[in-house]
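Peer 1: sequence first, predicted model second:
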Amino acid sequence: MSKRIKQRKRHSTSQLLNFAKDSYLDRTSRPIYAIIFLLPFIIFYEVGTILINTDTLNQSQVRVVAFVWLQNLLEYMGSSDKLAWVAPPVAVVIILVALQLSSRKPWGFSLIDLCPMGIECILLAVPLIVLSLFLNSPPEPKDDIDRFGNNAKQYRMASGLSHDSKLETYNTNYDKIVLSCSSITGNSLLAATTETDSGEVKSDSLWASIITGIGAGIYEELVFRLILICILMLFFQDLLRFSHKNSIILSVLVSAALFSAHHHIVFVNGQLALSAAFNGTEFGFRTIAGVYFAVLFAIRGFGITAGTHAFYDIIATVINAAFFSSGN
């Protein structure tokens, strides 16, 4: 028993590595840095989604699925409907403050570190961009018309398939060569802008994808890394009595698989919906991405991980729009 208690204390923090005290890596892995670094992203996402939903003039709102889950949970716990849009970001801040308190690490921060954190997130997103381009590159042979047509469908982002459900997946009009790591609900922006020219539609779709990609970086990492991995660790290590090492491996793999699966099948407001046709390459890539984010979370903390996820989605959206859009 005493051995297990010592083991819990040894692994009580989220970081696998202990960096030199008060170094850049040590400072920026603290939860307080995650709050300061992610606050502009949270505000940008909230304001941006309000603007998106105002433009579409639809009751159905374009939101990140993980955001809706958190929203529904808070409403179930008694949160007011008037606070529905404010409660999730406030919950993120409260969770990070609680982690900062429990870590007993210094509360001080330096604004000078924020720029290097952004650069670090961009650099950490590059390997996933390269992997996505490699796995999802179009096949060279084009003589088989049927095969070419099927591959073209595979690389389209506009693939809303669940029209029988009240829940539809929000997609853009760009070819998906660089795969997205965000799962989104809401009516298509294109359906609400049929009277505008194609340039405006693409511009709106581009901004909508950037905004929701930022939200996915924050709320998907909160759900699938910060919350789910902790729950899985309790399940495997404390309930099933697996070793700490095996519990970590299983928690990372299960959370990564669920992270990938929720980009194909989503459960929101008591309904299951098919958000995208299952594709082995896409599922495999997002599972690898889930493992990558989990390892990053364990080493660098929530702020860098969420920032990397957000920047990945932003870069993927821009690359798809600039080089692989159907208009090019």
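Peer 2: The structure has been received and is ready for your questions. Numbering: from 1, shown residues only.

Peer 1: C-alpha from now on. contacts and neighbour counts both.
Peer 2: Fine.

Peer 1: what segments of the chain are helices?
Peer 2: Taking DSSP state H, the helices of the chain run over residues 2-10, 24-28, 31-56, 65-76, 87-103, 114-135, 145-154, 198-221, 228-233, 244-261, 280-323.

Peer 1: which of those sits closest to Thr172?
Peer 2: If you check each of the helices of the chain against Thr172 by Cα to Cα, helix 198-221 wins as the nearest, at 5.4 Å.

Peer 1: nearest to Leu274, of the helices of the chain?
Peer 2: Leu274 lies closest to helix 244-261 among the helices of the chain, at 10.4 Å (Cα to Cα).

Peer 1: packing partners for the closest one?
Peer 2: In terms of contact count using 3 or more Cα pairs under 8 Å, 6 or more residues apart in numbering; DSSP states H and E, helix 244-261 is assigned the packing partners helix 228-233, helix 280-323.

Peer 1: export the ones you listed to TSV and tack on mean neighbour count?
Peer 2: Converted to TSV, the helices and strands packed on helix 244-261 look like this (neighbours: other Cα atoms under 10 Å):
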stretch	mean neighbour count
helix 228-233	18
helix 280-323	22
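
Peer 1: just put the ones you listed in JSON lines and tack on distance to Gln7.
Peer 2: Supplementary listing: the helices and strands packed on helix 244-261 in JSON lines, determined by distance: least, Cα to Cα, whole Å:
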{"stretch": "helix 228-233", "distance to Gln7": "13"}
{"stretch": "helix 280-323", "distance to Gln7": "17"}
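
Peer 1: closest one to Ala273 among these?
Peer 2: Where the helices and strands packed on helix 244-261 are weighed against each other on Cα to Cα, the nearest is helix 280-323, at 16.7 Å.

Peer 1: if we can go back for a sec, tabulate the helices of the chain (a markdown table), appending distance to Ile184.
Peer 2: A markdown table is the format used below for the helices of the chain (distance: least, Cα to Cα, whole Å):
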| stretch | distance to Ile184 |
| --- | --- |
| helix 2-10 | 37 |
| helix 24-28 | 29 |
| helix 31-56 | 12 |
| helix 65-76 | 5 |
| helix 87-103 | 16 |
| helix 114-135 | 19 |
| helix 145-154 | 18 |
| helix 198-221 | 7 |
| helix 228-233 | 19 |
| helix 244-261 | 13 |
| helix 280-323 | 12 |
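
Peer 1: of all these, which lies closest to Phe267?
Peer 2: If you check each of these against Phe267 by Cα to Cα, helix 65-76 wins as the nearest, at 8.3 Å.

Peer 1: any idea how far that closest one is from the middle of the chain?
Peer 2: 15 Å (Cα atoms, centre = their mean, to the nearest Å).

Peer 1: ok, now stretch 290-299?
Peer 2: Relative to the centre of its chain, stretch 290-299 is centred 12 Å away, using Cα atoms, centre = their mean.

Peer 1: before we go on, here's another structure to hold up against the first:
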Amino acid sequence: MEQVETHDSYWVATKKPLEVLLFLLPFLVFYELSLVLVLRRDGGETLTNWAHEALNRYLNFAIPDIIGLSFPAIAVVVVLLIWHVLTRASWSIRLSTLGFMLLEAVAWTIPLVVFSRVVHELVPLVVLQEDVVSQLGPMGKIAISIGAGLYEELVFRMLLIFLIHTLLVDVLRLPSAPSTFLAVVCSAILFTLYHPLQGPDESLSAARVAFYMVAGLSFGGLFVFRGFGVVVAVHSFYDIFTFFSSN
């Protein structure tokens, strides 16, 4: 009897590792090429973000020189492939799923943009552009945005939420649902502290704290309910909008 292959619903498929990997592959390739062609400055220094740099520094002892700044991208690919193999899921996907993931990410970006515009009325420039970043061309700003989406979400969502959830559930024996909520909140707090929180007068800005906390909670919720691929795209698209709208 001929076996009919079945596919998961869109809402399930978007959180599966193979779909996430294929969806993020263009982001990863674009950022890796940009590290060499766009973000390398005079003197050989490469402009990147803290999350990407921290991953390299933390595992520097295990990284061959030939891999260098590409290690985080390789790690993302390897982790997602191993995850897929362990789940024993099919290697077949629907290409339409990837297209709808892109549209969904754009849709989720819109409310975050609207909220940032509201905060912008309270304090200028929700996102501060460093001089070196503001001097980049369009491709450089897109690359920086995609790098932030990839590696800040990898650190603050995939790694932190997983580690905190594991600690609460497996060590402290707390229920899974409240542990997930606490993990999202903790990761959002750390995500907020990671960003500049001073206003124009150099004092702590409540508006900035509120914005980054809401953004961190939103990204955390998207990661839990919609998966790593969608939240990376939302973060990247928001940063791209911010860079170009603030010029």
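Peer 2: Noted; the coordinates are in hand. Here the structure is a predicted model, which is why all the values come from computation and not from measurement.

Peer 1: please work out the TM-score for the two chains.
Peer 2: Comparing the chains after superposition, counting by TM-score structural alignment, normalised by the length of structure 2, produces a TM-score of 0.86; 238 aligned residues with a Cα RMSD of 2.4 Å.

Peer 1: can you tell me which of the helices and strands packed on helix 244-261 of structure 1 comes nearest to Leu83 of structure 1?
Peer 2: Leu83 of structure 1 lies closest to helix 280-323 among these, at 23.7 Å (Cα to Cα).

Peer 1: that older thread, Gln271 of structure 1 is nearest to which of the helices of structure 1?
Peer 2: helix 65-76 (11.9 Å).

Peer 1: what is the closest one packed up against?
Peer 2: The helices and strands touching helix 65-76 of structure 1, judged by 3+ Cα pairs under 8 Å, 6+ apart, are helix 87-103, helix 198-221, strand 265-268.

Peer 1: so stretch 151-169 of structure 2 matches what in structure 1?
Peer 2: The alignment of stretch 151-169 of structure 2 onto structure 1 (TM-score structural alignment) covers residues 219-237.

Peer 1: need the residues that contact the matching stretch.
Peer 2: With Cα atoms under 8 Å, 6 or more residues apart in numbering as the test, stretch 219-237 of structure 1 has contacts from 64, 66-67, 92, 182, 242-244, 247-248, 250-252, 255-256, 258-259, 293-294, 297, 302, 305-306, 309.

Peer 1: distance check, Leu160 of structure 2 against Leu22 of structure 2.
Peer 2: Leu160 of structure 2 sits 23 Å away from Leu22 of structure 2, taking Cα to Cα, to the nearest Å as the criterion.

Peer 1: cool, and Trp108 of structure 2?
Peer 2: 20 Å.

Peer 1: higher neighbour count, these two?
Peer 2: Set Trp108 of structure 2 next to Leu22 and count neighbours by other Cα atoms under 10 Å: Trp108 wins out with 20 against 17.

Peer 1: which one in structure 1 is aligned with the more buried one?
Peer 2: Under the alignment (TM-score structural alignment), Trp108 of structure 2 pairs with Leu124 of structure 1.

Peer 1: excluding covalently adjacent residues, which one is nearest to its match?
Peer 2: With Cα to Cα, 6 or more residues apart in numbering as the criterion, Leu124 of structure 1 has its nearest non-adjacent residue at 6.2 Å, and that residue is Thr308.

Peer 1: so which of the helices and strands packed on helix 244-261 of structure 1 is nearest Asn171 of structure 1?
Peer 2: When these are compared for distance to Asn171 of structure 1 using Cα to Cα, the nearest one is helix 280-323, at 11.3 Å.

Peer 1: how far out from the middle of the chain is that closest one?
Peer 2: In terms of Cα atoms, centre = their mean, the centre of helix 280-323 of structure 1 is found 7 Å from the chain centre.

Peer 1: now stretch 79-97 of structure 2
Peer 2: The chain centroid and the centroid of stretch 79-97 of structure 2 are separated by 20 Å under Cα atoms, centre = their mean.

Peer 1: repeat for stretch 266-280 of structure 1
Peer 2: Centroid displacement of stretch 266-280 of structure 1 relative to its chain, using Cα atoms, centre = their mean, is 16 Å.

Peer 1: likewise for stretch 91-105 of structure 2?
Peer 2: A distance of 18 Å separates the centroid of the chain from that of stretch 91-105 of structure 2, by Cα atoms, centre = their mean.

Peer 1: and stretch 115-132 of structure 1, by the same measure?
Peer 2: How far stretch 115-132 of structure 1 lies from its chain's middle: 14 Å, per Cα atoms, centre = their mean.

Peer 1: what's the spacing between the equivalent of His235 of structure 2 over in structure 1 and Lys21 of structure 1?
Peer 2: Per TM-score structural alignment, the equivalent position to His235 of structure 2 in structure 1 is His309. Noted for His309 of structure 1: a distance of 27 Å to Lys21 of structure 1, by Cα to Cα.

Peer 1: buried stuff in stretch 95-112 of structure 1?
Peer 2: The neighbour-count check on stretch 95-112 of structure 1 (16 or more other Cα atoms under 10 Å) flags Ile95, Leu96, Val97, Leu99, Gln100 as buried.

Peer 1: what's the closest of those to Ala321 of structure 1?
Peer 2: Ala321 of structure 1 has its nearest neighbour among these in Leu96, at 34.2 Å by Cα to Cα.

Peer 1: ok so, going back, between the helices and strands packed on helix 244-261 of structure 1, which gets nearest to Leu114 of structure 1?
Peer 2: For Leu114 of structure 1, the closest of these is helix 280-323, at 10.4 Å, according to Cα to Cα.

Peer 1: packing partners of the closest one?
Peer 2: With 3+ Cα pairs under 8 Å, 6+ apart as the test, helix 280-323 of structure 1 has helix 24-28, helix 31-56, helix 114-135, helix 198-221, helix 244-261 packed against it.

Peer 1: same thing but 7 Å
Peer 2: Under the contact definition 3 or more Cα pairs under 7 Å, 6 or more residues apart in numbering; DSSP states H and E, helix 280-323 of structure 1 sits against helix 31-56, helix 114-135, helix 198-221, helix 244-261.

Peer 1: buried deepest among the ones you listed, which one?
Peer 2: By mean neighbour count, with neighbours taken as mean count of other Cα atoms under 10 Å, helix 198-221 ranks first of these at a mean of 22.

Peer 1: what separates Ser96 of structure 2 from Val231 of structure 2, distance-wise?
Peer 2: Summarising the geometry, the distance separating Ser96 of structure 2 from Val231 of structure 2, computed by Cα to Cα, is 18 Å.

Peer 1: alright, I will stop here.
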